[in-house]
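> Let me see the structure of the following:
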Amino acid sequence: MNFTHPLSPGKLLMLMLFCLFAFTASAQKKNAAYQYHIRKATGPIVIDGMMDAAWYKADSAANFFMVLPMDTSKATLQTQVRMTYDNNNIYIIATCYTSGSGQYMVESMKRDFAFQKNDNFIFFLDPFDARTDGFSFGANAAGGQWDGTMYEGGKVDLSWDNKWVSVVKNYPDRWVFEAAIPFKSIRYKKGVDVWGINFSRNDLKTTEKSAWAPVPRQFPTASLAYTGSLVWDEPPPEAGTNISLIPYALGGVSKDYQAKTGTTWKKEIGGDAKVGLTSSLNLDLTVNPDFSQVDVDQQVVNLNRYELFFPEKRQFFLENGDLFANFGYSDIRPFFSRRIGLNAPIRFGTRLTGKIDKDWRVGLMDIQTGEADAAAMPAQNYGVLTLQRRVFARSNIGFMFINKDATGAATPGTQYNRNVGMEFNLASSNNLLTGKLLGIKSFTPGLKGHDIVAAGHLQYLSKYWTAYLQDEFVGKNYTAGVGYVPRTGYNKISPLLLRNFFPKAGGILSHGVQLVSNYYFDEHFKRTDNESTLAYLITLRNRSTFTLSAINDYIKLLVPFDPTNTGKPLLPIGTENHWNTVDAQFVSKPQALFTYLAETAYGGYYQNGHKTTVTMQVGYRFQPYVNIAVNSSFNDLRMEQPYGNTSFWLIGPRTDITVSNKLYFTTYIQYNGQIRNINTNIRMQWRYKPASDFFIVYGDNNTPSPFMVKNRQLVVKWTYWCNL
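Here you go, the predicted model:
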């Protein structure tokens, strides 16, 4: 296979290595001088939002640094943090002082809130002080909890859920967060007595975000490159026997009115188990899992030529999920767990994930599914092995092997699919330079040659400049049987350049110009399509934003395509289309009770047509109990026959009611005019004990006009988290 890149992976590697050596010369941890000394509790700690006597003997962390609006001074609001521990838990208490009168700003008391829309206190733990992965815990000012696993040096996966307790207590001039984190709920290495840590505070009334250890404003406060040090007076105690059993029992009823079948009754039991093989290595087991409590996917109007992506939400796949899910790129995912159990039931599964030591992470997964007659699909076995080795300051080398095998009767030529790949992830010690170099090969019966992936990118991110360049090649025979790779047989080059400006006064906090392009070529480097966007971005001092964009599109169809995605005649292969679009978007300030996003775009479309898109998102909160949001979009397509004029509405009102931070009601209704469907999902969740839940979930699908029920289902589910 011969192909030429103007920026080949080999050249990218040389560039990355050059920059790597230039930046890793200063591999010293940036905020190593910021140390918090944690000492064993001198008395009992009661989680009630008040200072017990033992707290007064703990060290205090204060004098936070401002991150937003600007990172050039100390925070104007005072925050004071204390930590201690005993043989079972880490304890933390944070006193968050407020300014002036008026209520705090929160969406609701629901778990895993949106960071930017809530007054909150969050802290980030890096038990190996490796500055690449860790854990995050916190709460908003109404007591809604936040917890997640951290990956890629500063991203937080809020789908992760574990057992811990917290209380928030409000006073006239402050609010206090107090929590106990069991040692059994986190992964750490025996004998390591210095962890990475940082504390973050977000206050919407003053539009101030701050951190204990200073973080440059272009990075999130979750950036592990800028953690301080949590210094233990003695190595943390061993978690001891760490085995959790999470059984469930489920009952449900459903009926398919379209198929005119009878009522189906569902009775199931199953469960998960978590076994801590070491304090940093975890074994997950599941038997007959059920995912009825998972949030419904948000629908979209699909005018794309390729498959849409929807994220994984199932608990079994989430702990250390980045080891599997983040190998590759957003549109080159050799492993995508939602492929498993999509059309067939999962019978059982095992996952071994975690850290071997400071430098090595491992992930091993094996899952067996049953047969699915309706999908003409035999039983399948899925095996995945992934290894990650930290190198230099914060970079790593990753390896992944994926095997999909039919374990029942299979159609000839589809018995297996295998992928093997390696990637190098670059992250400089100060996080200014990041990058990736990726190579993958697939093995599929009957397909040989043109079955590799070679890709890479490099990014420089400072306060004033962002420069990004990505290069991808995906062979036409590359196959990811358990992955998400919507497009094959292409070369792609994606540059981005952004320049920010910061006025010293006035209502504008920052503004900047951004140019980004995505150019696609076939394997012989002939252009097939491209999109280039020139945007002007403005952020006001109240945190509202305005973006104005001019977009240029060119598409040469490689497969037949209906531009309405409604079953109309297909445009033939080779059809060329070229158009321009203007897009304007405004996002209101997050500290208001009423918030909104308004966006409109007008431009060309296929067959010399025109497309107008109007998007609105509005929300109102009755603090802290009710949060109402409505997402809507309108697409108007005007084309030559046989397509003519076509319009689509998508409307999705959602209401979250939080009686407390343990009892939630969610109602989600979605009308999608493109597929002529109304979807309703109503869910009640009662967290009667930490990590133990009782769910009632109702869902249905209907045809809007004439109104006809397609299907309905009601599920009741009980789960219990038991630590042995």
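
> CA atoms for contacts and neighbours, from now on please.
Noted.

> who's in contact with stretch 329-339?
Outside stretch 329-339, the residues that touch it by CA atoms under 8 Å, 6 or more residues apart in numbering are 311-312, 317, 324-328, 402, 419, 480-487.

> buried residues in it?
For stretch 329-339, burial by neighbour count (16 or more other CA atoms under 10 Å) applies to Tyr329, Ile332, Arg333, Pro334, Phe335, Phe336, Ser337, Arg338.

> and that stretch, how far apart are its ends?
17 Å (CA to CA, to the nearest Å).

> and it, how far out from the chain's middle?
Offset of stretch 329-339 from its chain centre (CA atoms, centre = their mean, to the nearest Å): 13 Å.

> swap in stretch 559-570?
Taking mean C-alpha positions (CA atoms, centre = their mean), stretch 559-570 and its chain are 31 Å apart.

> who touches that stretch?
Applying CA under 8 Å, 6+ apart, the set of residues contacting stretch 559-570 from outside is Asn302, Leu303, Arg305, Leu571, Pro572, Ile573, Tyr606, Pro642, Tyr643, Thr646, Gln674, Ile675.

> Here is the second sequence; please produce its structure so I can put it next to the first one:
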Amino acid sequence: MKLYRLFWILILLLVLRANSQKKNEEYRLHIKKATSSIIIDGVGDEQAWSVAEEANHFFMVLPMDDRKATEPTTIKMTYDDDNLYLLATFYNATKANYFVESLRRDFSFGKNDNFLLFLDPYNNQTTGFSFGSNAYGAQWDGTMYDGSKIDLNWDSKWISAVTRNKDKWVFEMAVPFKSIRYEEGVKEWGINFSRLDLKSSEKSSWTPIPRQFPTASLAYSGTLVWDSPPPAPGTNFSIIPYVLGDIKQNQEIDGSVKTNGKIGGDIKFSLTSSLNLDLTVNPDFSQVEVDRQITNLDRFELFFPERRQFFLENGDLFANFGYETIRPFFSRRIGLNVPIQAGARISGNLNDKWRLGVMDMQTAPVDTSGQPSQNFAVLSLQRKIFGRSSIGMMFVNKQSINYPQENDSLIDIYAKYNRNLGVEYNLASANNAWNGKAFLLKSFAPTDDDSGFTQGAHLEYTSRKWNVRLQEEWVSNDYSAEVGFVRRRGYKNLSGKAGHLFFPKAGPILSHGPELNGFYYFNEKLKETDHTAYMAYTFDFRKRSSLMFFLSDDYVELLSPFDPSGLGIANLSTGSKHNWNAFGWEFQSKPQSLLTYALEGRLGGYYEGGNRTSLTSEIGYRFQPYVSLKANLNYNHINLPAPWHTNEFWLIGAEADITFTNKLFFANLLQYNEQSNNFNINSRFQWRYTPASDLFIVYTNNYFIEPYQSRNWGLTLKFTYWLNN
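Below you'll find the predicted structure:
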């Protein structure tokens, strides 16, 4: 097994260094300083626009990438001493109504007629910024990482406007240079533009991009050429204070109604033009959207994504080390039912090769449980190599401080420290066809039982017709990551997939093809403990709906007691073996319809010779662009021998998203979970009264289903304001 791991690492280090030259270097847009003032009104009739160079003749990416786009698009850009400006005009060759989901910021890309700008100021083809809008003016902004991924949790100060008629829609925007990071004195940035037109089911790009890659792929961006380097960004200093008042009642503790006031805030300071210092004092996250409830029939911990704003900017530097199920750092471990007192983060680019991330967070002690104050420190350093690949290291430290009276029993519960140190290599070929990763992590703890290793590697090839991936993992039984997310320990895993697509020349089906997947787990002595293998066949339709069928084979040897009903009835014993087969399907309707729906199902065997039927559906209707309604349902029917017998439970959710304007939102979520005996209401009103500044009113209530009574409720009023120089 050691030779196998060495083989993988050598492949990832040596394979396909490839030609690092940019694929679309010849696509160049020249930007000149504005010759007149510009008013952001979505009209674009200023003299400065009449002399700006134009990017046009877009390429089709979807349905097929072998021709020019049929929906004409033109882009112009200019700048002054303070702002970067863009004017985009989208002509409608296909006459039909516009399709938009709502006016909510950071909309779903595939459900809106929209335009996106991808900006790579370092021209490194891996990091950058994205800005855009849908056809009704809802804004989109995020940071880019890993060459094509976008973190929409990043918000910045910028303005835009949209106008439209039956023939075209026009988007105009101004982004302050202070709102982005770039290197002083550089005259060439990476850039690309993407348009999705649902009327014609066409996605297009200024530069040619193979259909198997997203238009956000920076490996295929063009070049923005400045007539002179953009203005030196100078020092950017922002203060974002908040004031909050809330009222709460918890019937499960003492039932008393409590009121509370709180103040705190964040500070942002640009250490350099591309490296930022963020400070937070007494942070509050009461406006964060609640987690979607999940029916839990899993043997291992479920993953819920981070939603708190402070942890999300440049979050890839901290959160992407390792794999989704082997993370040395997972920020939701910080402040878990414990107040965060303060924190600091330095993140960004040191230059065009190096990126740095440093974070330090301090939590308060908890008197009722004896949990001490804890400090969480993270260091991430990444260097670009071989064109688009990178090598990085990470160090994570969790340190308990000031145990009450040095209580030995508390030291057993709350370890004095837990640390992780690791290195990682990320492979990305120049044409994006080959991607891979190899990493090694070591944990350090007061006991040998939590001081071990983990390692993983994979290599993936993607072309128009083929997608092939091979992966292996090893987590020792004594590896621990208290500030990370590791679903299981003491295993070795081999997994892979191979998929192929066929493209009919005509008809409603755009592509179809099979995909074979396999996930095989072994203990550290190489004895198989479980596997999941399945064959899927997928159909993608020209109108953007999709259909998939699968057949699966599962085998499990339980490594610990497990209740297959998820209801706490009884446990299957450790070492018991189970094998079953299942059949399933997934269907997603086309996004152009006002009425949309999705259907999923799974029929087949289950533990102990039983069977399980699982049905999931989602239906939505929109009164565009102001109201979007959605309901989802999950039903599980489990038939097992005694003592479980037959059990069934429902998970039902309903959402009403009302967007009065692109600055005034009212979101409502209701969730009924029969498995956890809980009914939840979450309502959030948000008024963005000025860029990046908000007023929130948040109401939450949780009820027991049987007997029906309130568990806890709360009402919060929060006011934030962004002050900057």
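
> Report the TM-score for the pair.
Once superposed, the chains reach a TM-score of 0.98 (TM-score structural alignment, normalised by the length of the first structure), with 717 aligned residues with a CA RMSD of 1.1 Å.

> picking up where we left off before, reformat the contacts of stretch 559-570 of the first structure as CSV; add secondary structure, distance to Ala379 of the first structure and neighbour count.
As requested, these are exported to CSV (DSSP: H, G, I helix; E, B strand; the rest coil; distance: CA to CA, whole Å; neighbours: other CA atoms under 10 Å):
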residue, secondary structure, distance to Ala379 of the first structure, neighbour count
Asn302, coil, 31, 15
Leu303, coil, 33, 14
Arg305, coil, 30, 16
Leu571, strand, 37, 16
Pro572, coil, 37, 14
Ile573, coil, 36, 12
Tyr606, coil, 42, 22
Pro642, coil, 43, 9
Tyr643, coil, 42, 18
Thr646, strand, 42, 14
Gln674, coil, 34, 19
Ile675, coil, 31, 14
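
> What sits closest to the counterpart of Asp316 of the second structure in the first structure if chain neighbours are left out?
Matched to the first structure by TM-score structural alignment, Asp316 of the second structure sits across from Asp322. Spatial nearest neighbour of Asp322 of the first structure, chain neighbours left out: Tyr151 (6.4 Å); criterion: CA to CA, 6 or more residues apart in numbering.

> Of all pairs in the contacts of stretch 559-570 of the first structure, which one is the farthest apart?
Farthest-apart pair in the contacts of stretch 559-570 of the first structure is Ile573 and Ile675; separation 24.9 Å (CA to CA).

> How about residues contacting stretch 384-396 of the second structure?
So stretch 384-396 of the second structure is contacted by 17-21, 124-126, 147, 219, 321, 328-329, 353-354, 376-383, 419-430, 483 (CA under 8 Å, 6+ apart).

> Inside strands: which ones of these?
Members of those lying in strands (criterion: DSSP state E): 354, 376-383, 419-428.

> Quick one, which of the residues you listed are buried?
The buried subset of those (16+ other CA under 10 Å) comprises 354, 376-383, 419-428.

> residues touching the equivalent of Ser270 of the second structure over in the first structure, list them.
Alignment note (TM-score structural alignment): Ser270 of the second structure maps to Gly276 of the first structure. Counting by CA under 8 Å, 6+ apart, Gly276 of the first structure makes contact with Thr241, Asn242, Ile243, Asn282, Leu283.

> ditto for Leu86 of the second structure
By CA under 8 Å, 6+ apart, the neighbours of Leu86 of the second structure are Ile75, Lys76, Met77, Thr78, Phe171, Glu172, Met173, Ala174.

> Off-centre distance for stretch 394-410 of the second structure?
32 Å.

> What is the neighbour count of the match of Asp316 of the second structure?
Residues lying near Asp322 of the first structure (other CA atoms under 10 Å) number 18.

> was I right about it contacting Thr149?
No. Between Asp322 of the first structure and Thr149 there is no contact under CA atoms under 8 Å: 9.1 Å.

> which outside residues touch the strand or helix carrying Val231 of the first structure?
Using DSSP states H and E, Val231 of the first structure sits within strand 228-232. Applying CA under 8 Å, 6+ apart, the external contacts of strand 228-232 of the first structure come out as 31-39, 129, 193-198, 213.

> mind checking how far Asn493 of the second structure is from Glu528 of the second structure?
9 Å.

> Pull up the overlap in contacts between those two.
Tyr520, Tyr521, Phe522.

> Return the residues in contact with the nearest residue to the last one once chain neighbours are set aside.
Counting by CA to CA, 6+ apart, the nearest residue to Phe522 of the second structure once its immediate chain neighbours are dropped is Glu528, at 4.2 Å. Listed by CA under 8 Å, 6+ apart, the contact set of Glu528 of the second structure reads Tyr520, Tyr521, Phe522.

> ok, the residues you listed in the first structure: which stay?
On the basis of both residues aligned by TM-score structural alignment, their matches' CA atoms under 8 Å, what survives of these in the first structure is Tyr520, Tyr521, Phe522.

> From the residues you listed, which land in strands?
Tyr520, Tyr521, Phe522.

> Neighbours of the first one, how many?
This means Tyr520 of the second structure. 18.

> measure Phe58 of the second structure to Phe99 of the second structure for me?
Taking CA to CA, one finds Phe58 of the second structure at 21 Å from Phe99 of the second structure.

> Narrow the contacts of stretch 329-339 of the first structure to just the buried residues.
Buried among the contacts of stretch 329-339 of the first structure by 16+ other CA under 10 Å: 312, 317, 324-328, 402, 419, 480-485.

> how about those residues, which pair is most distant?
Among these, Glu312 and Asn419 lie farthest apart (CA to CA), at 20.4 Å.

> Show me what Thr241 of the first structure lines up with in the second structure.
Under TM-score structural alignment, Thr241 of the first structure pairs with Thr235 in the second structure.

> How about Lys463 of the first structure?
Using TM-score structural alignment as the criterion, Lys463 of the first structure maps onto Arg464 of the second structure.

> so who does that match touch?
Pro210, Arg211, Gln212, Leu501.

> Thank you kindly, that will do.
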